[in-house]
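**Q** pasting a predicted model and its sequence here:
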Amino acid sequence: MINKTFAILVLLLALNCKSTQSQEKMNKEDITLIAKGNLYGSGEEGIEKQNTVITNQSNWQDLMAKMNSINKVSDGFSESKIDFSKYTVIAVFDNVKTSGGHSLELDIKSNSENVEVEVSRNSPAGMATSLMTQPYYIAKIVKSDLPIIFLTDKN
């Protein structure tokens, strides 16, 4: 009787346990900030609000050309030559804003099933310039076979 009671208790505990995936921040050396800031072309670059994963040179060149269409933004990148056999580029763009002071932050974590990119959108606290801006954040990460998913805050 005690063995049956124990077996039922163990079974109930096992059924009630939720699977928890261990989220680990990627190592600092696995993530490189290429650039973050704002585009100042009043949306004329034609870049929509997006979360983009770039895995080849052609798409990377296309993105840089769009970003450079009004102002030579890529001159401020920490690097523009990416070895896509070793790295993947994450590019996040917000909507065009009617004022300055907006920014994006990324928190990149991985687990056994995917790479999660948490996007935080920050608004100015107080007075801001009345200049149209479009926040962006571009980073490269070590190439992985895991799918990349984006999580965004409510802002």
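**A** Sure thing, it's come through.

**Q** C-alpha from now on. contacts and neighbour counts both.
**A** OK.

**Q** in this protein, which spans are strands?
**A** 24-25, 31-39, 50-54, 87-93, 103-110, 115-122, 134-142, 148-152 (DSSP state E).

**Q** Ser80: which of the ones you listed is closest?
**A** Of all the strands of the chain, it is strand 31-39 that lies closest to Ser80, at 7.9 Å by C-alpha to C-alpha.

**Q** so which elements touch that closest one?
**A** Packing partners of strand 31-39 (3 or more C-alpha pairs under 8 Å, 6 or more residues apart in numbering; DSSP states H and E): strand 103-110, strand 134-142.

**Q** ok now the longest one, how far from the chain's centre?
**A** Read it as strand 134-142. 7 Å (C-alpha atoms, centre = their mean, to the nearest Å).

**Q** now do the first one
**A** Between the mean C-alpha point of strand 103-110 and the mean C-alpha point of its chain there is a distance of 5 Å (C-alpha atoms, centre = their mean).

**Q** next up, a structure to set beside the first:
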Amino acid sequence: MKKIVFLLLCSVFFILNSCQDDEQNAVAPVPMNFSLIGKGNFYGGTYVTPQNSVITNTADWNNFLAQADATNNVSGSFTETNINFNQFMILVAVDQVQNSGGHSIDIMTAVEHPLNITVEVDKLLIGDATTVITQPYHIVKIQKSTKPVIFQ
């Protein structure tokens, strides 16, 4: 009888000790630094497709720049246009066309998780400042990653 109780206690002890605490093994999310490429409004007939997107190569970046510069030289106000896509990727947030000025779209955070990168996009300014038609945009660069990017 003592052997059975001893084996039962040993079994329970072994089972409880072998259970892993997933929270101990979880990797904490890491905020990513990003650099501003451009922020403002398309206007005067220059409008692009509303989007939250990731640009990872020169061809896609050049296509975006061609759209942005179709009527006005918008990229002339960007901090840089020559991007090293071996090291960086571009996050683009473009809102819909607005019937008034004073709107914004804002990339607030980029956070790296074990399986993906989440990007929080918000609209801090809600408009009605002027009667000009505008389309807010915010463009940043972050370190290149193969993880999928999820915009929130």
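**A** Yep, it's here. These numbers come from a predicted model, not from an experiment.

**Q** quick one on the thing from earlier: redo the helices and strands packed on strand 31-39 of structure 1 as TSV? Include mean neighbour count and distance to Asn122 of structure 1.
**A** Output for those, formatted as TSV (neighbours: other C-alpha atoms under 10 Å; distance: least, C-alpha to C-alpha, whole Å):
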stretch	mean neighbour count	distance to Asn122 of structure 1
strand 103-110	19	5
strand 134-142	21	10
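
**Q** TSV for those strands, including distance to Asp94 of structure 1?
**A** Below are these laid out as TSV (distance: least, C-alpha to C-alpha, whole Å):
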stretch	distance to Asp94 of structure 1
strand 103-110	8
strand 134-142	5
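
**Q** do you know which of these lies nearest Ser74 of structure 1?
**A** Closest among those, using C-alpha to C-alpha: strand 134-142, at 10.9 Å.

**Q** how big's the offset between that closest one and structure 2?
**A** Taken over the aligned residues, the distance from strand 134-142 of structure 1 to structure 2 averages 0.6 Å (mean C-alpha distance after the TM-score superposition for structure 1).

**Q** I'd like to know which elements that strand is packed against.
**A** Using 3+ C-alpha pairs under 8 Å, 6+ apart as the test, strand 134-142 of structure 1 ends up in contact with strand 31-39, strand 87-93, strand 103-110.

**Q** where does it end up in structure 2?
**A** Under TM-score structural alignment, the alignment places strand 134-142 of structure 1 onto residues 135-143 of structure 2.

**Q** residue contacts, the residue sitting nearest the centre point of structure 2?
**A** Using C-alpha atoms, centre = their mean, the residue of structure 2 that lies closest to the mean C-alpha position is Val119, 2.9 Å off. By C-alpha atoms under 8 Å, 6 or more residues apart in numbering, the contact set of Val119 of structure 2 is 107-111, 149-152.
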